[in-house]
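Trainee: coordinates for the following, if possible.
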Amino acid sequence: MAWLQITATTHRTQLAEAVFERFGADAITELDAGDDLTVEETPNSQPAFERARVVGLFTEGTPAEPILAALGEALGDDASIETDTLENQDWASAWLAEHPPLVFGDRLWVAPHSADVDAADDAVVVRLDPGLAFGTGTHPSTSLCLDWLAGQDLAGKRVVDYGCGSGILAIAAARLGAAEVVAVDIDDQAVRATRENAIRNDVSDRIATPPMNAIEGGPFDIVLANILAKPLIGLASTLAELAAPGAPIVLAGLLTRQIEDVTAAYESTLTFEEPALEDDWARLVGHRAVAPSRNRQ
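Mentor: Modelled structure (predicted):
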């Protein structure tokens, strides 16, 4: 088995990582602009190079063209992008060994299937191995969404996860008590990963994965959209229509400098809370307006 390796040399390293995760990279490595490997001394710490090489490793047969197009759109003209083919190595297992359990809020954990979790008896544990698709809890945009979910009362709620990636948010919502979750994504690989992960977390009976243009049963109690700023802006009316009056819409995957543009796209339909920030990433939570009641004479 061979591997597809794509290397992006850029100062927008987190955007490059987000693209690689989105397309299901089995491993992601960040190096400086020379040849020295950047070693993370603490779990989930981010290297701080002005310009770095971000390397994504993909299983044999993964089409390179969509990934290259997404990198070009996200990183701009100043990025240098290269592709290579590597012989088989157990990259995914090595990456898994460096992927510790993560905790969000008081009781939500995300951990690989093989990891021991030292958690309280009432803890909610989502088991997810890295490499299936975007979203294992390590990226700031994903952790911001998991932090928000961990603080909500989801019992009996109906949730839509728009751009589900690995299914981590949909699965977390179901494990936290949501009665029904609709998870959709433009990437077929992400939808397959969501289904597989839902089965492995014993919540497949509460997670539906219809085509993106065939979402039924709305409006929903919660709308989650952990994607990038440009699609968040373009989907403003679609996402707003999915939410019930007063329901929260959680928007993530945007950088702090993009907050104003994203909020402007929703200003006619949502009232926003204060943004939550992690590194250079932001999470926005907006609420659909509640229609005023009419007094009958």
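Trainee: only C-alpha atoms for contact and neighbour calcs from this point on.
Mentor: OK.
Trainee: in the chain, which spans are helices?
Mentor: Ranges of helices in the chain, per DSSP state H, are 13-22, 64-75, 91-97, 140-150, 168-175, 188-200, 229-234, 236-242, 259-266.
Trainee: for the ones you listed, which one ends up most surrounded?
Mentor: Comparing the helices of the chain by mean neighbour count (mean count of other CA atoms under 10 Å), helix 168-175 ranks first with a mean of 28.
Trainee: what's the angle from it to helix 188-200?
Mentor: Angle between the axes of helix 168-175 and helix 188-200 is 30 degrees (criterion: axes from the mean of the first three to the mean of the last three CA atoms, to 10 degrees).
Trainee: show me how far helix 168-175 is from its chain's centre.
Mentor: Put simply, helix 168-175 sits 12 Å off its chain's centre (CA atoms, centre = their mean, to the nearest Å).
Trainee: and the residue nearest to residue 20 when sequence neighbours are not counted, how many residues sit next to it?
Mentor: Nearest non-adjacent residue to residue 20, counting by CA to CA, 6 or more residues apart in numbering: residue 56, 5.9 Å away. When neighbours are counted by other CA atoms under 10 Å, residue 56 registers 25.
Trainee: before we compare anything, build this one as well:
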Amino acid sequence: MIPFDRNRALDILNNATARLTARAYIHEIGREFSLTPFQAKKVLKTLVEIQDVAYQDLYGSTYVMESFSKPVRITDRFFILPPDVASIAGSNDIDIRISAGISFGSGHHPTTRLCLTALDRLFFSTGPAIHLQGGKAGDIGTGSGVLAMAACLAGMSRCTAWETDPNAVSEARRNVAANGLEDRIKIIHGIMTAQDLRLSLVMANLRFPTLKQIAPDIDSILVPGGHLILSGVRVWEMDNLKTHYSAMGFSIDWEREEKMWGAVTLTKKP
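Mentor: Presented below is the predicted three-dimensional model:
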């Protein structure tokens, strides 16, 4: 067997700025481990056989993605797994079932993991957030619906989730149904705008220019003392993001970086 570091091979997918075709992934594997094309193909074959990666057909092309075929622990509490796979979660764990699709939010990308880590911390590691139990949440740019589902499964009573991509809207609704949350999560096909909402928690995994643009709308729907989880930001954008939201009256509670991506949890001052 050709020696290679499995985690480094998967990091190639996580760190890519665009989806990788099999050919492109083989090229990157070869470059990462100094392998011949034949050896790199063998590595890809091994990753497929052990169900770490899978092929995905999208718009007439075939790409490589991390596999959905087995449960994956994302944080101390949250597991992500396919709808038809048996749970391996313990009594204190939370399963989130997601079907493989083209929408963002499988749990493999660093920004999704960071958001779920922030939720885990907010609900299960910080005493002051006990008031979130039973409150209402919002998820801006929901993608697969993973953050909306995680928030409700952690204790929020309801969540309104916005998404502009019609394919993602369809997939998010299927995922919500697979988790039995149809009565608690409302998926809206459209852009989040300022409206008469009183939310205790808002989540947005979006790029920095968008997070800066929608900051006034987020401020308008979040109650004083409410919590805000932001990600989708490159590490070199984090200071600008924190400065912008701090100037609006938000205090920074927690931040973390992973593979050149960052996330931050903030509280709206009373």
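Trainee: looking at the helices of structure 1, which is nearest to residue 252 of structure 1?
Mentor: Nearest to residue 252 of structure 1 among these is helix 140-150; the distance by CA to CA comes to 5.6 Å.
Trainee: counterpart of residue 177 of structure 1 over in structure 2?
Mentor: Residue 177 of structure 1 maps onto residue 155 in structure 2, with residues paired by TM-score structural alignment.
Trainee: give the contact list for its match.
Mentor: By CA atoms under 8 Å, 6 or more residues apart in numbering, the residues touching residue 155 of structure 2 are 123, 132, 133, 134, 135.
Trainee: rerun at 6 Å
Mentor: Residues in contact with residue 155 of structure 2, defined by CA atoms under 6 Å, 6 or more residues apart in numbering, are 133, 134.
Trainee: for residue 52 of structure 1, which of the helices of structure 1 is the nearest?
Mentor: Taking CA to CA, helix 13-22 is the member of the helices of structure 1 nearest to residue 52 of structure 1, at 6.7 Å.
Trainee: what's next to the closest one, contact-wise?
Mentor: 56, 134.
Trainee: over to stretch 132-141 of structure 2?
Mentor: 148, 155-163, 199-204.
Trainee: wait, isn't residue 263 of structure 2 in contact with residue 231?
Mentor: Yes - at 4.2 Å, residue 263 of structure 2 counts as touching residue 231 under the criterion of CA atoms under 6 Å.
Trainee: that older thread, who wins on neighbours among the contacts of stretch 132-141 of structure 2?
Mentor: Counting neighbours by other CA under 10 Å, residue 148 comes out on top of these with 31 neighbours.
Trainee: residues contacting that one?
Mentor: residue 139.
Trainee: if we use 8 Å, what do you get?
Mentor: Residues near residue 148 of structure 2 by CA under 8 Å, 6+ apart: 137, 138, 139, 142, 159, 160, 161, 185.
Trainee: measure the equivalent of the first one over in structure 1 to residue 203 of structure 1 for me?
Mentor: In this case it means residue 137 of structure 2. Under the alignment (TM-score structural alignment), residue 137 of structure 2 pairs with residue 159 of structure 1. Remark: distance between residue 159 of structure 1 and residue 203 of structure 1 (CA to CA, to the nearest Å) = 14 Å.
Trainee: so these two - more neighbours on which side?
Mentor: A count of neighbours by other CA under 10 Å puts residue 159 above the other of residue 159 of structure 1 and residue 203, at 27 against 19.
Trainee: rewinding a little: mutual contacts of residue 263 and residue 231 of structure 2, please.
Mentor: Common neighbours of residue 263 of structure 2 and residue 231, using CA under 8 Å, 6+ apart, are 111, 114, 115.
Trainee: so how far is residue 167 of structure 2 from the first one?
Mentor: What it means is residue 111 of structure 2. Residue 111 of structure 2 is 20 Å from residue 167 of structure 2, where distance means CA to CA.
Trainee: how many residues are close by the alignment partner in structure 2 of residue 205 of structure 1?
Mentor: Applying TM-score structural alignment, one finds that residue 205 of structure 1 aligns to residue 183 in structure 2. Residues lying near residue 183 of structure 2 (other CA under 10 Å) number 11.
Trainee: again with the one 4 residues further on
Mentor: If you count neighbours by other CA under 10 Å, residue 187 of structure 2 ends up with 21.
Trainee: before we move on, what about residue 246 of structure 1?
Mentor: Using other CA under 10 Å, residue 246 of structure 1 has 16 neighbouring residues.
Trainee: cool, the one 5 residues further on as well?
Mentor: Other residues near residue 251 of structure 1 come to 27 when the count uses other CA under 10 Å.
Trainee: so what corresponds to it in structure 2?
Mentor: Taking TM-score structural alignment, the alignment pairs residue 251 of structure 1 with residue 230 from structure 2.
Trainee: ok, that match touching residue 267?
Mentor: No - assessed by CA atoms under 8 Å, residue 230 of structure 2 is found out of contact with residue 267, at 11.3 Å.
Trainee: find the residues that touch each one of the two.
Mentor: Among the neighbours of residue 230 of structure 2, none is also in contact with residue 267 (CA under 8 Å, 6+ apart).
Trainee: nearest to residue 82 of structure 2 among the contacts of residue 148 of structure 2?
Mentor: residue 142 (18.1 Å).
Trainee: dump the residue contacts of the closest one.
Mentor: Residues near residue 142 of structure 2 by CA under 8 Å, 6+ apart: 105, 148, 161, 162, 163, 172, 204, 205.
Trainee: aligned partner of the last one in structure 1?
Mentor: By that I understand residue 205 of structure 2. Checking with TM-score structural alignment, residue 205 of structure 2 has residue 226 as its match.
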